[in-house]
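Trainee: Predicted model and sequence below, questions to follow.
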Amino acid sequence: MDNLNLGKHISGQFNEELEAIRNNVLTMGGIVEKQLSDALDAVERFDSDMAQKVLQSDYRINAMEVQIDEECTRIIAKRQPAASDLRLVMAIIKTIADLERIGDEAERIAKVALDSFTNAQQELLVNLDNLGRHVLQMLRDVLNAFARMDIDAAIAVHKEDRRVDREYEAVTRQLMTYMMEDPRSIPSIMDVLWSARSLERIGDRCQNISEYIIYFVKGKDIRHTSYENLEQEIDHKP
């Protein structure tokens, strides 16, 4: 909590408001993480019941996004935060938007469990699951980084997105090759291809959240900074 500087406000109520919103973001993140984990499990086991559960639970994530966004708007209007307080509120607003979109992508992934696949096609899902578990760990890591506002952990997540992109490209090539060899498989394999794309997008969302953490801690916008210059840009003092 020291990193958040929540103990420096004259108003103890302001501290409590910021802490409550931050905790709500972590609660929302936990729900999103569970939804993604359940979606991957549903695909791995072809569990249609679990897939339906994922599809039906998205309303909770949507409701939390609206609630937290309203709380942030109220704080801006009532407290008129400045400096690090304003950066924290802005980081939270952007983070919950990305978390909501991760929930949407988890829905798309879960739908694969509702399809029918031949035994040969099911083998293609192994690499999808590997990509999914990698992205799930990335989500966990960025949520932990957000909980501590840990800039080193945020940088590690930011760099991890390159590995996710490479894995996604490999899975895409494999799926495209399979469809060319067996055109009859195209409808079902396209669903797998879109799921792989959803996982790649989740990796991008996690990278976004890592950038919001860096923005809060350092006050630097690194959205268009190359990987090679990332740490130098963060440490650079204007």
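Mentor: Cool, the structure landed.
Trainee: CA atoms for contacts and neighbours, from now on please.
Mentor: Noted.
Trainee: Stretch 92-104: how far from the chain's middle?
Mentor: Here the centre of stretch 92-104 is set off from its chain's centre by 7 Å, with C-alpha atoms, centre = their mean, to the nearest Å.
Trainee: Please state the offset of the helix or strand hosting Ala97 from the chain centre?
Mentor: Using DSSP states H and E, Ala97 sits in helix 83-110. Offset of helix 83-110 from its chain centre (C-alpha atoms, centre = their mean): 8 Å.
Trainee: Equivalent analysis for stretch 195-208, please.
Mentor: With C-alpha atoms, centre = their mean, you get 7 Å for stretch 195-208.
Trainee: which residues sit against it?
Mentor: Contacts with stretch 195-208, where a contact means C-alpha atoms under 8 Å, 6 or more residues apart in numbering, come from 95, 98-99, 102, 105-106, 108-109, 112, 128, 131-132, 135, 138-139, 142, 157-158, 161, 164-165, 168, 171-172, 223.
Trainee: Which strands or helices does the helix holding Ala97 pack on?
Mentor: Helix 83-110 is packed against helix 12-45, helix 48-56, helix 58-79, helix 186-218, with contacts defined by 3 or more C-alpha pairs under 8 Å, 6 or more residues apart in numbering; DSSP states H and E.
Trainee: ok, now with 10 Å
Mentor: Helix 83-110 makes packing contacts with helix 12-45, helix 48-56, helix 58-79, helix 119-148, helix 186-218 when contacts are defined by 3 or more C-alpha pairs under 10 Å, 6 or more residues apart in numbering; DSSP states H and E.
Trainee: Mind listing what's buried along that helix?
Mentor: Within helix 83-110, the residues that count as buried by 16 or more other C-alpha atoms under 10 Å are 84-93, 95-110.
Trainee: Most tightly packed of the helices and strands packed on helix 83-110?
Mentor: Neighbour counts (mean count of other C-alpha atoms under 10 Å) averaged over each of these peak at helix 186-218, with a mean of 22.
Trainee: adding another structure so you can compare the two:
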Amino acid sequence: MHLGRHISEQFNIELESLRTHVLAMGGLVEEQLSLSLQALSQQDSQLASKVHRDDQKVNQREMAIGEACTRIIAKRQPTARDLRLVIAIIKTISDLERIGDGAKKLARVAQDSFSHAQAGLLVSVEMLGRIAVDMLHQVLDAFARMDVKAAAQIYQMDKLIDQEHKKLIDQLVAFMKQDVDSIAKVMLIMTGVHTIERVGDRCQNICEYIIYFVEGKDVRHDSHYLTSLL
């Protein structure tokens, strides 16, 4: 979606640069999340360590984009649509940074050791995680195009994540009942499962920011409006 042109060509360049940097940050977060799931399913501590090391890159990008947004607000004093874009960007990078933190948490779980039976549970965790990665990938694509309809459709994907999340929690609880000695390890796996579920919530937030920018409407508590966009 075209952002609209301004008399100041430099302002156009600044706005486009902001979006480009958000997408670059999003791509890095998506990679981090994917690698953390791979590290978890394969119990690869070296790969998990890489996720930890690269988390600083995500944090640095968030800070740099946030500072750029602050400069634009101070220098350009954007109004209406431009201000909505800057606000949407500020909120989006915050959620992306938290997804990055989630990837780091998953990597921390991956650095622990699990029995063969417990490791079997990690396969189900990865399957849930791949749904979340796909949702993140799609929402970044929708952000690149500022596609409201796509955002409304992607928003609904969280229902699948919630359903699979509940099934997996039930599976973990059943496992602990059968093997009480595994409780500590399975509870650790459960923290990873909850972390993945939160990724879906963060992606929903970004969908809302897209709609806010394009439509100028806050849809956080307006499910009827979201449905009307489908």
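Mentor: Cool, the structure landed. What you are looking at is a predicted structure, and each value in this text was computed from that prediction instead of being measured.
Trainee: The helix holding Ala97 of structure 1 vs structure 2 - mean distance after superposition?
Mentor: Its matched residues in structure 2 lie on average 0.4 Å from helix 83-110 of structure 1 after superposition (mean C-alpha distance after the TM-score superposition for structure 1).
Trainee: and what of stretch 196-208 of structure 1?
Mentor: Here the mean offset of stretch 196-208 of structure 1 against structure 2 after fitting is 0.4 Å, by mean C-alpha distance after the TM-score superposition for structure 1.
Trainee: okay, and that stretch goes to which residues in structure 2?
Mentor: Using TM-score structural alignment, stretch 196-208 of structure 1 lines up with residues 193-205 of structure 2.
Trainee: just stretch 74-94 of structure 1 next, same as before
Mentor: Going by TM-score structural alignment: stretch 74-94 of structure 1 matches residues 71-91.
Trainee: neighbouring contacts of that stretch?
Mentor: Residues outside stretch 71-91 of structure 2 that contact it (C-alpha atoms under 10 Å, 6 or more residues apart in numbering) are 3-4, 11, 14-15, 18-19, 21-22, 62, 65-70, 92, 95, 143, 205-206, 208-217.
Trainee: Also stretch 159-179 of structure 1?
Mentor: The contact list for stretch 159-179 of structure 1 (C-alpha under 10 Å, 6+ apart) reads 121, 124-128, 130-132, 134-135, 138, 154, 181-182, 185-190, 192-194, 196-207, 210, 227-228, 230.
Trainee: go again using 8 Å as the cut-off
Mentor: Outside stretch 159-179 of structure 1, the residues that reach it (C-alpha under 8 Å, 6+ apart) are 124, 127-128, 131, 134-135, 138, 185-186, 189, 193, 196-197, 200, 203-204, 207, 227.
Trainee: for stretch 56-64 of structure 2, same thing?
Mentor: 21, 25, 28-29, 93-94, 97, 100.
Trainee: swap in stretch 11-30 of structure 2?
Mentor: Contact with stretch 11-30 of structure 2 is made by 5-6, 58, 61-62, 65, 68-69, 76, 89, 92-93, 96-97, 99-100, 133, 136-137, 140, 144, as judged by C-alpha under 8 Å, 6+ apart.
Trainee: cutoff 6 Å now
Mentor: Stretch 11-30 of structure 2 is contacted from outside by Gly100, using C-alpha atoms under 6 Å, 6 or more residues apart in numbering.
Trainee: Specify, as a residue range, where it falls in structure 1.
Mentor: Aligning stretch 11-30 of structure 2 against structure 1 (TM-score structural alignment) gives residues 14-33.
Trainee: distance from the matching stretch to structure 2 after superposition?
Mentor: Its aligned residues in structure 2 lie a mean 0.5 Å from stretch 14-33 of structure 1 after superposition (mean C-alpha distance after the TM-score superposition for structure 1).
Trainee: how long is stretch 218-228 of structure 2 end to end?
Mentor: 14 Å (C-alpha to C-alpha, to the nearest Å).
Trainee: Which residues does that stretch contact?
Mentor: By C-alpha under 6 Å, 6+ apart, the residues outside stretch 218-228 of structure 2 that reach it are 152, 212.
Trainee: Alignment lookup: Leu47 of structure 2 to structure 1.
Mentor: When structure 1 is aligned by TM-score structural alignment, Leu47 of structure 2 is paired with Met50.
Trainee: How much space separates that match from Val192 of structure 1?
Mentor: Noted for Met50 of structure 1: a distance of 18 Å to Val192 of structure 1, by C-alpha to C-alpha.
Trainee: Ser11 of structure 1 too?
Mentor: 52 Å.
Trainee: cool, Asn130 of structure 1 as well?
Mentor: 13 Å.
Trainee: now Leu199 of structure 1
Mentor: 11 Å.
Trainee: picking up where we left off before, between helix 48-56 and the helix holding Ala97 of structure 1, find me the angle.
Mentor: Here helix 83-110 of structure 1 points in a direction 140 degrees away from that of helix 48-56 (axes from the mean of the first three to the mean of the last three C-alpha atoms, to 10 degrees).
Trainee: How many residues are close by Asp147 of structure 2?
Mentor: Neighbourhood size, Asp147 of structure 2 [other C-alpha atoms under 10 Å]: 17.
Trainee: Can you find the partner of Gly103 of structure 1 in structure 2?
Mentor: Gly103 of structure 1 maps onto Gly100 in structure 2, with residues paired by TM-score structural alignment.
Trainee: for the contacts of stretch 56-64 of structure 2, which one is nearest Arg53 of structure 2?
Mentor: Checking the contacts of stretch 56-64 of structure 2 against Arg53 of structure 2 with C-alpha to C-alpha, the nearest one is Gly100 at 11.6 Å.
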